[in-house]
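J.: fold the following.
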Amino acid sequence: MSPADTAAEAFGGERGRAPDVVWSAPGRVNLIGEHTDYNDGFVLPIALPHRIAVAASRRDDGLLTAATLGDDGVLHRTELGAIAELAPGSIRGWGAYPAGVAWALREQGVEVTGADLVIAGDVPAGAGLSSSHALECAVALALLDLAGRPADGPDAPPLADVARWVQISENDFVGAPTGLLDQTASLRCTESHALFFDVRTGELEQIPFDTAAADLELLVIDTQAKHSHSESGYGERRQGCEHAAELLGVKALRDISVADLDGALAVLPNELRPLVRHVVTENERVISTVSELDAGQLASIGPLLTASHVSMRDDYRISCLELDVAVDAALESGALGARMTGGGFGGSAIALVRARDRESIGRAVLDAFAEQKLTAPRLFTATPAAGAGRDR
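T.: Got it, this is the predicted structure:
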């Protein structure tokens, strides 16, 4: 049963009637372009088939309720109170995510009169696959629909605005200083394509990414090492980048080219140099990856993926034992390229592999984790899927 059907069924069991609407949004894998989004740079994500669905019905009393279906099949309920009284810091735990979206929409003038929400999905939480943003995007689209502004209707706000509103909810309400990558990927990706997103200009380009046609697979390795942007060093890295841009006299590190890099590093304090080096070279790697994909050279992006991981491991310092074991084992067993994906400090890695090598590389990764006495990772193949949409 799909997440949308599961959410609708759970809503019926909880409320005794069918929901007014069901919307869902996917998780994402970032092919390349990590920690570049909040530096006004370039990213290249794909949407996953895994989705978070929100079954919702309108309330006219201003109250917001939410329930999420756990992996154990049990509904976990929370009363979030009056939407008009929501404020940053007022809600803790998982309920802060739907509450933050409702708050952000109200702040933007959307008339949210109240809602009952039931949430279900199959995006692994804490795996660096953006389950929180999938949830927030689905909630935003459901609440907009209940407010008479559905994303597929004539009064729909631009999806770029919805992405920014979700970012506001995450930054200001939840307290996680994320950029625009995840929201945009969840809302705007299309099937069989990677999304080339210029964060500064807002320009989007759908880049063909048909691994099956090239006899390749993109293997996702969920290391089971959980992470959280709001509790990790993510915010410290972002602050460091902003400070470096200020010292260099530029709006964002996007404005530093590879040709300018050595000169920029020479005037920065030692602790900021690795951060800047990663962001500048990562932007260049995104552009190079797009060029290879545009030329139909999917296998050629492997070394770029691996170089990205090395940069994140050594310069940005956001890897961990599990991620390094996954990447090293995949490369040693024949992967064309591999890197961690997502914010870091845990989560998932990806490996570009020949289809014929997928099983042997998967076994090698599992063996490497067992040898290190680490929890066995979850392995699956990522195929580029469609972005968010209405299910019923």
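
J.: all contacts plus neighbour counts: C-alpha atoms, from now on.
T.: OK.

J.: next SSE after the longest strand along the chain?
T.: Taking DSSP state E as the criterion, the chain has its longest strand at strand 42-58. Using DSSP states H and E, the helix or strand that follows strand 42-58 in sequence is strand 63-69.

J.: tell me what angle the longest strand of the chain forms with strand 63-69.
T.: Relative orientation of strand 42-58 and strand 63-69, computed by axes from the mean of the first three to the mean of the last three C-alpha atoms, to 10 degrees: 110 degrees.

J.: helices or strands up against strand 42-58?
T.: Under the contact criterion of 3 or more C-alpha pairs under 8 Å, 6 or more residues apart in numbering; DSSP states H and E, the helices and strands touching strand 42-58 comprise helix 3-15, strand 21-32, strand 115-121, helix 131-146, helix 181-188, strand 193-198, helix 273-294.

J.: tell me the angle of that strand relative to strand 193-198?
T.: Here the directions of strand 42-58 and strand 193-198 differ by 110 degrees (the same axes, to 10 degrees).

J.: ok, back up a step: dump the helices and strands packed on strand 42-58 to CSV, plus distance to Glu322 and mean neighbour count.
T.: Shown next, in CSV, are the helices and strands packed on strand 42-58 (distance: least, C-alpha to C-alpha, whole Å; neighbours: other C-alpha atoms under 10 Å):
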stretch, distance to Glu322, mean neighbour count
helix 3-15, 29, 20
strand 21-32, 18, 30
strand 115-121, 25, 27
helix 131-146, 20, 27
helix 181-188, 23, 29
strand 193-198, 26, 24
helix 273-294, 21, 21
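
J.: could you export those to a markdown table, including columns for distance to Glu217?
T.: A markdown table is the format used below for the helices and strands packed on strand 42-58 (distance: least, C-alpha to C-alpha, whole Å):
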| stretch | distance to Glu217 |
| --- | --- |
| helix 3-15 | 24 |
| strand 21-32 | 12 |
| strand 115-121 | 24 |
| helix 131-146 | 22 |
| helix 181-188 | 20 |
| strand 193-198 | 14 |
| helix 273-294 | 14 |
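
J.: here's the other one to compare against:
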Amino acid sequence: MKKILLVLPNDTLGGAEQILKMIAQHYSDALVEVQFLKHKTNEEWITNNKFIRIKYQNTGSEYFGTLLYALNLLVKKKKYDYIFSSHVFTTGALGIFIRLGLLQKKYFIGRESTRIFERFKGFKLFLYRKMYRWGYPSLDLLICQTQQMRQDLVSHLPWIDQNLNIKIIANPIDLAPLKTVEILKTNFPFIISAGRLIYEKGFDILINAFKEILLTHPTHQLIILGEGYERKKLEFQIKKLHLEGKVILKGRVQNVYPYFKTAKVCVVSSRIEGFPNVLLQMMSQNNHVVSTKCAAEIEQIPGVLLVKTTNSKNLSNAILKSLNDNFSKNQILFQSFLQERSIENFIETIEAELQQ
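T.: Sure, this is the predicted structure:
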């Protein structure tokens, strides 16, 4: 039986973490160990698969948790067929452990989950640069979600192109559980968006855009799913614009799909993304999808209404168009696009790349 290891900073199910969870669930015939570098915070990784073993480090710090994990490996070295990671610090740390002989592997696969050099600066970026240099040479395959992400990486780290096997593999989506999603019972029409409440997601722009929507659609509400450090700032903005009761910061919900299916329009308002996985989730449930051009590859998706980033007026116009027009043809376009991004195709592509 194959032994597979996935290592994550924490158990919060963001976009990158959802992909790793899909990978874990795909290998139903393997012994899968999911190692979190922090303590348990939720039940979202609970599974009925007896071959998936979930482990935590009893700490609130990813960095201290990494040290504890290293100490565990000193006591008992482990060997795996596949090791997966999707976060720069974690990938770098695992690469260092492999170089030191604390971990043994047949294949080590890393994913770039965001555009690091666009998002971070200062000490954190300095640390990430070091992790690239010290740990990434242990990778057998580095996956970039988009060509733009690969170009960003190579332009800032020229050495990496000559030393690593870097391939562009688009993000997957697991379509199997999405065929029986139920519609929510609500007393009002609503527009939906979802993601961590952080600056990069552009929810402040979306709230400004929604203010304009209400002029012609006064019964609508805006629901934002997710949690994050910008909650207080967004709550202040909602109060300042007198949108209490019209803009709902719902927090994290276990199942986003009924919201996406019931909404009048699904919106991605991000300033910058590696690639927004939530966009694929929205497309699986709704024909009315609006997105900013937060990642270049979004422009290749048929049927999605696109607008420039950081422009609330353009965003409100696109949402109004989606509310008022018929986009039923998008169902065929979206399903065809999503079929090509199945988790099965994703894993097959990875394994094919590793054999070359």
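
J.: can you calculate the TM-score here?
T.: With the length set by TM-score structural alignment, normalised by the length of the second structure, the two chains reach a TM-score of 0.27; 176 aligned residues with a C-alpha RMSD of 7.5 Å.

J.: which one of the helices and strands packed on strand 42-58 of the first structure lies nearest to Leu352 of the first structure?
T.: Leu352 of the first structure lies closest, by C-alpha to C-alpha, to one member of these: strand 21-32, at 9.8 Å.

J.: output the contacting helices and strands for that closest one.
T.: Under the contact criterion of 3+ C-alpha pairs under 8 Å, 6+ apart, strand 21-32 of the first structure touches helix 3-15, strand 42-58, helix 131-146, helix 181-188, helix 273-294, helix 302-311, strand 337-341, strand 389-390.

J.: same list, these, but as TSV with distance to Ala351 of the first structure please.
T.: Listed next are those as TSV, based on distance: least, C-alpha to C-alpha, whole Å:
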stretch	distance to Ala351 of the first structure
helix 3-15	27
strand 42-58	14
helix 131-146	20
helix 181-188	20
helix 273-294	15
helix 302-311	8
strand 337-341	4
strand 389-390	28
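
J.: check contacts around the nearest residue to His309 of the first structure once chain neighbours are set aside.
T.: Spatially, and ignoring its direct neighbours in sequence, His309 of the first structure is nearest to Arg339 (4.5 Å; C-alpha to C-alpha, 6 or more residues apart in numbering). By C-alpha atoms under 8 Å, 6 or more residues apart in numbering, the contact set of Arg339 of the first structure is Leu305, Thr306, Ala307, Ser308, His309, Val310, Val327, Ala349, Ile350, Ala351.

J.: recalculate using a threshold of 10 Å.
T.: Going by C-alpha atoms under 10 Å, 6 or more residues apart in numbering, Arg339 of the first structure touches 31-32, 302-313, 319, 323-324, 326-328, 330-331, 348-352.

J.: His133 of the first structure too?
T.: Each residue near His133 of the first structure by C-alpha under 10 Å, 6+ apart is listed here: 25-28, 52, 97, 139, 163, 166-167, 170, 181-187.

J.: doesn't Ala96 make contact with Leu64 of the first structure?
T.: No. If you go by C-alpha atoms under 10 Å, Leu64 of the first structure and Ala96 don't touch, sitting 11.6 Å apart.

J.: ends of stretch 54-66 of the first structure, what's the gap?
T.: 10 Å (C-alpha to C-alpha, to the nearest Å).

J.: how far away is Phe196 of the first structure from Leu31 of the first structure?
T.: Using C-alpha to C-alpha, one gets 10 Å for the distance from Phe196 of the first structure to Leu31 of the first structure.

J.: for the helix or strand hosting Leu354 of the second structure, name the packing helices and strands.
T.: Element membership of Leu354 of the second structure, judged by DSSP H and E, is helix 343-355. If you count contacts as 3 or more C-alpha pairs under 10 Å, 6 or more residues apart in numbering; DSSP states H and E, helix 343-355 of the second structure packs onto helix 15-26, strand 103-112, strand 141-144, strand 166-168.

J.: so which elements touch the first one?
T.: So that's helix 15-26 of the second structure. Secondary-structure packing of helix 15-26 of the second structure (3+ C-alpha pairs under 10 Å, 6+ apart): strand 3-8, strand 31-36, strand 52-55, strand 78-85, strand 103-112, helix 277-283, helix 343-355.

J.: shared neighbours, Phe196 and Leu31 of the first structure?
T.: With C-alpha under 10 Å, 6+ apart, Phe196 of the first structure and Leu31 have common neighbours Val43, Leu44, Pro45, Ile46, Val286, Thr289.

J.: quick one: the fifth one and Leu305 touch, right?
T.: Yes. Using C-alpha under 10 Å, Val286 of the first structure makes contact with Leu305 at a distance of 9.4 Å.

J.: how about the helices in the stretch 201-350 of the first structure?
T.: Here the stretch 201-350 of the first structure has its helices, by DSSP state H, counting those that start in this stretch, at 234-248, 261-266, 273-294, 302-311, 321-332.

J.: would you convert these into TSV that also reports distance to Leu135 of the first structure?
T.: Formatted as TSV, the helices of the stretch 201-350 of the first structure follow (distance: least, C-alpha to C-alpha, whole Å):
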stretch	distance to Leu135 of the first structure
helix 234-248	20
helix 261-266	38
helix 273-294	27
helix 302-311	27
helix 321-332	25
